[in-house]
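Engineer: pasting a predicted model and its sequence here:
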Amino acid sequence: MIGRIRGTLVEKTPGQVLVECAGLGYEVDIPYTTFFHLPDAGSEIVLHTHFVVREDAQSLFGFAARLDRDLFRLLIKVNGVGPRLAVGILSGLEAGQFIRCVESKDINALVKLPGIGKKTAERLLIEMTDRISQLEGQVELAATGPVSAADQPESRRVAADPKEEAEAALIALGYKPQEAAKAISRVSGPGMNSEGLIRLALKSMIPAG
């Protein structure tokens, strides 16, 4: 099991990073909540990871904080929730936000997430209620800071077309093209990069409880 990786951030895109460690380049799938905290390429980062092995694929998932990773591990134990859906949940909601949704039985916030229908939301509330207690003592450690070992600032990378990149990222997350375009148009402003657009669009579609 690969539980933690520390190395140089070579490339980053919404949903995935390439981290070089001891001469090897690891492709790591990440939720958007981790992507927002990434430093500039070339910086050293630390990710808490979970390695998934299947007959047809091997995937490494990375998270800004241990709480995110541990919550991911609890989510994939829920009936009908696989790694990709779990990443989608943690892309739309910070770990602390999701925990509050479970504790307050806020089904409305969950059904706004792509891929989450009412039945899945109800199952999440039922099955995660008892499991959340396993995270006791970690809630305050939610991913609210950068994952750079050197406290680097958030990236200011400017995409050739930030709006198109942001829309593509939301579509990849599971939102319909019309929903993605509408959300980006609603929050877009002069000089905004794709990271800022994605962050604001997600907040507008899934307001914090």
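Structural biologist: Sure thing, it's come through.
Engineer: can we go C-alpha only for contacts and neighbour counts from here?
Structural biologist: Noted.
Engineer: pretty sure residue 127 contacts residue 81?
Structural biologist: No: assessed by CA atoms under 8 Å, residue 127 is found out of contact with residue 81, at 11.2 Å.
Engineer: now the helices for this protein?
Structural biologist: Under the criterion DSSP state H, the chain contains helices at 32-35, 66-75, 83-92, 95-103, 107-111, 118-131, 162-173, 177-187, 194-205.
Engineer: for residue 127 and residue 81, indicate the residue with more neighbours.
Structural biologist: Between residue 127 and residue 81, counted using other CA atoms under 10 Å, residue 81 has the larger neighbour count: 19 against 16.
Engineer: could you measure that one against residue 9, distance?
Structural biologist: Look at residue 81 and residue 9: by CA to CA, to the nearest Å, they are 29 Å apart.
Engineer: what's the neighbour count on the nearest residue to residue 99 once chain neighbours are set aside?
Structural biologist: Distance criterion CA to CA, 6 or more residues apart in numbering; nearest residue to residue 99, sequence neighbours excluded, is residue 132 at 7.1 Å. Residues lying near residue 132 (other CA under 10 Å) number 16.
Engineer: tell me which of the helices of the chain sits most buried.
Structural biologist: helix 32-35 (a mean of 26; mean count of other CA atoms under 10 Å).
Engineer: contacts for that helix, please.
Structural biologist: Contacts of helix 32-35 with the rest of the structure, by CA atoms under 8 Å, 6 or more residues apart in numbering, involve 12-16, 63-64, 90-94, 143, 147.
Engineer: now do stretch 173-183
Structural biologist: 88, 114-115, 167-168, 170-171, 201-202, 204-205.
Engineer: same check on stretch 66-84?
Structural biologist: 48-50, 62-63, 86-87, 90, 95, 120, 123-124, 127-128, 131, 135, 138-139, 141-143.
Engineer: surely residue 17 is in contact with residue 29?
Structural biologist: Yes: in this structure, residue 17 is within contact of residue 29 by CA under 8 Å, at 6.6 Å.
Engineer: residue 43 contacts residue 11, doesn't it?
Structural biologist: No: the pair residue 43 / residue 11 is not scored as a contact, 10.3 Å apart, by CA under 8 Å.
Engineer: can you report how many residues neighbour the nearest residue to residue 44 once chain neighbours are set aside?
Structural biologist: Closest residue to residue 44 apart from its sequence neighbours, by CA to CA, 6+ apart: residue 8 at 4.4 Å. When neighbours are counted by other CA under 10 Å, residue 8 registers 20.
Engineer: next up, a second structure to put side by side with the first:
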Amino acid sequence: MIAKLRGKLHEKKPNYIILDVNGIFFEISISLNCFTSLPDLNSELIISTYTIVREDGISIYGFLNDDEKRLFLLLNSVSKVGPKLALSILSTCEIVKLKSAIKNRDINLIATAPGVGKKTAERIILELRDKIEEFEVVMDADTGGLDDDIISALVNLGYKKVDALSALKRLDDRYKTFEERLREALKLLNKL
């Protein structure tokens, strides 16, 4: 499996890029949202990838961030939703709007993607509604720096990661240091 590729952006189109990795040119399918965030041609680019090997060829799908890749994999896990349809959905909806549509059962928003009808949108909602909450925990876990240390400390103290994340979200911004944030998070968790 190819997890990431680093190289120069040789060509970019709304549905794919060609990445020059030391003289080997990879064609990588991307979403329209990914396309709008790409740097200029000949810029160095690191892109997360998902590779599918079939008897008729190899397909590489690219993502500028891990959240888009995770959502792509979730969509791809839905029955009758393949990688091309998953990419079509990601091209039509931003990650936040798509998550909201799944949680709120907004069939119409999901059905706006090319190739997605009402039945497919219903299936996506049915199969992913519970998984979206887990996805959000993973996304929120990528907070970085200080909050990661606080989450780790709270988990080591026996709290659930979901509860630790919830407590950190509710913290006032005036708490800046590790000690202040940990103390206030503990106060919130003890009220549960």
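Structural biologist: Sure thing, it's come through. Predicted model, so just to flag it, every value in this text is computed and none were measured.
Engineer: quick TM-score on the pair, please.
Structural biologist: Superposed pair, TM-score by TM-score structural alignment, normalised by the length of structure 2: 0.70. Supporting alignment: 141 aligned residues with a CA RMSD of 1.5 Å.
Engineer: picking that back up, please convert the buried members of the contacts of helix 32-35 of structure 1 into PyMOL selection syntax.
Structural biologist: Provided next is the PyMOL selection string for whichever of the contacts of helix 32-35 of structure 1 are buried by 16 or more other CA atoms under 10 Å:
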select buried, resi 12+14+15+16+63+64+90+91+92+93+94+143+147
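Engineer: nearest to residue 107 of structure 1, of the contacts of helix 32-35 of structure 1?
Structural biologist: Closest approach between the contacts of helix 32-35 of structure 1 and residue 107 of structure 1, by CA to CA: residue 93, at 13.2 Å.
Engineer: show me what the closest one aligns to in structure 2.
Structural biologist: Here residue 93 of structure 1 is matched to residue 93 in structure 2, going by TM-score structural alignment.
Engineer: kindly name the residues of structure 1 that line up with stretch 145-153 of structure 2.
Structural biologist: So stretch 145-153 of structure 2 is aligned with nothing, judged by TM-score structural alignment.
Engineer: report the central residue of structure 2.
Structural biologist: Among the residues of structure 2, residue 67 comes closest to the average C-alpha position under CA atoms, centre = their mean, at 1.6 Å.
Engineer: what segments of structure 2 are strands?
Structural biologist: Assigned strands in structure 2, in chain order: 4-13, 16-21, 24-29, 44-54, 57-63 (criterion: DSSP state E).
Engineer: want to throw those strands into TSV with distance to residue 170 of structure 2?
Structural biologist: Supplementary listing: these in TSV, determined by distance: least, CA to CA, whole Å:
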stretch	distance to residue 170 of structure 2
strand 4-13	34
strand 16-21	40
strand 24-29	38
strand 44-54	31
strand 57-63	30
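Engineer: which one is residue 92 of structure 2 nearest to, not counting chain neighbours?
Structural biologist: residue 113 (5.4 Å).
Engineer: on that earlier part again, more crowded one of residue 43 and residue 11 of structure 1?
Structural biologist: Using other CA under 10 Å as the criterion, residue 43 of structure 1 and residue 11 rank with residue 43 on top: 18 against 14.
Engineer: what's stretch 16-27 of structure 1 in contact with?
Structural biologist: By CA under 8 Å, 6+ apart, the list of residues contacting stretch 16-27 of structure 1 reads 5-12, 28-30, 35, 60.
Engineer: buried set for stretch 13-31 of structure 1?
Structural biologist: For stretch 13-31 of structure 1, by 16+ other CA under 10 Å, it's 14-20, 26-31.
Engineer: most widely separated two among these?
Structural biologist: Among the buried residues of stretch 13-31 of structure 1, 20 and 31 lie farthest apart (CA to CA), at 19.1 Å.
Engineer: returning to that earlier point: quick one: the residue nearest to the centre of structure 2 from residue 74 of structure 2, how far?
Structural biologist: For residue 67 of structure 2 relative to residue 74 of structure 2 (CA to CA), the value is 11 Å.
Engineer: ok, residue 3 of structure 2 next?
Structural biologist: 17 Å.
Engineer: over to residue 18 of structure 2?
Structural biologist: 25 Å.
Engineer: and for residue 27 of structure 2?
Structural biologist: 23 Å.
Engineer: relative to the whole chain's centre, how far out is stretch 100-112 of structure 1?
Structural biologist: Distance of stretch 100-112 of structure 1 from the chain centroid (CA atoms, centre = their mean, to the nearest Å) equals 17 Å.
Engineer: please disregard the earlier target; I meant stretch 62-76 of structure 2.
Structural biologist: Counting by CA atoms, centre = their mean, stretch 62-76 of structure 2 comes out at 5 Å from the chain centroid.
Engineer: before we move on, the earlier item: nearest to residue 194 of structure 1 among the contacts of helix 32-35 of structure 1?
Structural biologist: Distances from residue 194 of structure 1 to the contacts of helix 32-35 of structure 1, taken by CA to CA, are shortest for residue 14, at 9.2 Å.
Engineer: quick one, what contacts residue 60 of structure 2?
Structural biologist: 27-29, 49-52.
Engineer: isn't residue 30 of structure 1 up against residue 65?
Structural biologist: No: proximity of residue 30 of structure 1 to residue 65 does not meet the contact threshold set by CA under 8 Å, at 11.5 Å.
Engineer: no further questions, thank you.
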